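In: Got a predicted structure here, sequence first:
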Amino acid sequence: MGEDLFQDYVPEILTYDEKIDGSYEHKIRDEHLKTKEKLLDKIRKAKANAKGNKTTYRQPIRTENEK
């Protein structure tokens, strides 16, 4: 049955036409992804600079109750 179904099938050759298919959508997506990556990198650097070399103060550990 499967062989009879596709016996007369002739595949159609498709050609890409920029006017019909569009040519800029993938470029816009790539630009958005590049911009997003740049902004994320900028935010990471800003957060790292805002944090600086701050150290948090920890109280000494009390050892008198270890026994």
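Out: Received it, and whenever you're ready, just let me know what you need. Residues are numbered from 1 along each chain as shown.
In: Could you use CA atoms for every contact and neighbour count after this?
Out: Fine.
In: Which parts of this protein are helices?
Out: For the chain, the helices defined by DSSP state H cover 2-5, 18-21, 25-51.
In: take the one below as the second:
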Amino acid sequence: MTFVAPASAFADAVEIDFASFIAAPRAVVAAHADVADPQAGWATRNPAKALAFLFVSPRDCGAVDELMAL
């Protein structure tokens, strides 16, 4: 019973327009084709980040060769 009164008071005090969230969906993550390959030598200097990059955006690029050479 004590939860209902504050919840209804909050709902009356705050106006939320849910239509704006539904009407315009946005892409949160870039498309796979839009992600650029890392610069040459970047994977050698940042092997942990390169592994994370290849996990998130798997592709055949120079980072694979650099990591294999380590």
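Out: That came through fine. Note that the structure is a prediction, hence the values are computed from the model and not measured.
In: Drop the TM-score for these two in here.
Out: After superposition, the two chains reach a TM-score (TM-score structural alignment, normalised by the length of structure 1) of 0.27; 36 aligned residues with a C-alpha RMSD of 3.8 Å.
In: Next, count neighbours for residue 39 of structure 1.
Out: 12 (other C-alpha atoms under 10 Å).
In: Also residue 50 of structure 2?
Out: 19.
In: Quick one: classify it as helix, strand or coil.
Out: Classification of residue 50 of structure 2 using DSSP: H, G, I helix; E, B strand; the rest coil returns helix.
In: what do you get for the one 5 residues further on?
Out: Judged by three-state DSSP, the three-state class of residue 55 of structure 2 is helix.
In: just to revisit the earlier point, out of the helices of structure 1, which one sits most buried?
Out: With neighbours taken as mean count of other C-alpha atoms under 10 Å, the helices of structure 1 reach their highest mean count in helix 25-51, at a mean of 11.
In: So which elements touch that helix?
Out: Applying 3 or more C-alpha pairs under 8 Å, 6 or more residues apart in numbering; DSSP states H and E, we find helix 25-51 of structure 1 packed against no helix or strand.
In: Please list all residues in contact with residue 47 of structure 2.
Out: Counting by C-alpha atoms under 8 Å, 6 or more residues apart in numbering, residue 47 of structure 2 makes contact with residue 67.
In: try residue 49 of structure 2
Out: Counting by C-alpha under 8 Å, 6+ apart, residue 49 of structure 2 makes contact with residue 43.
In: gap between it and residue 18 of structure 2?
Out: Distance, residue 49 of structure 2 to residue 18 of structure 2, using C-alpha to C-alpha, to the nearest Å: 37 Å.
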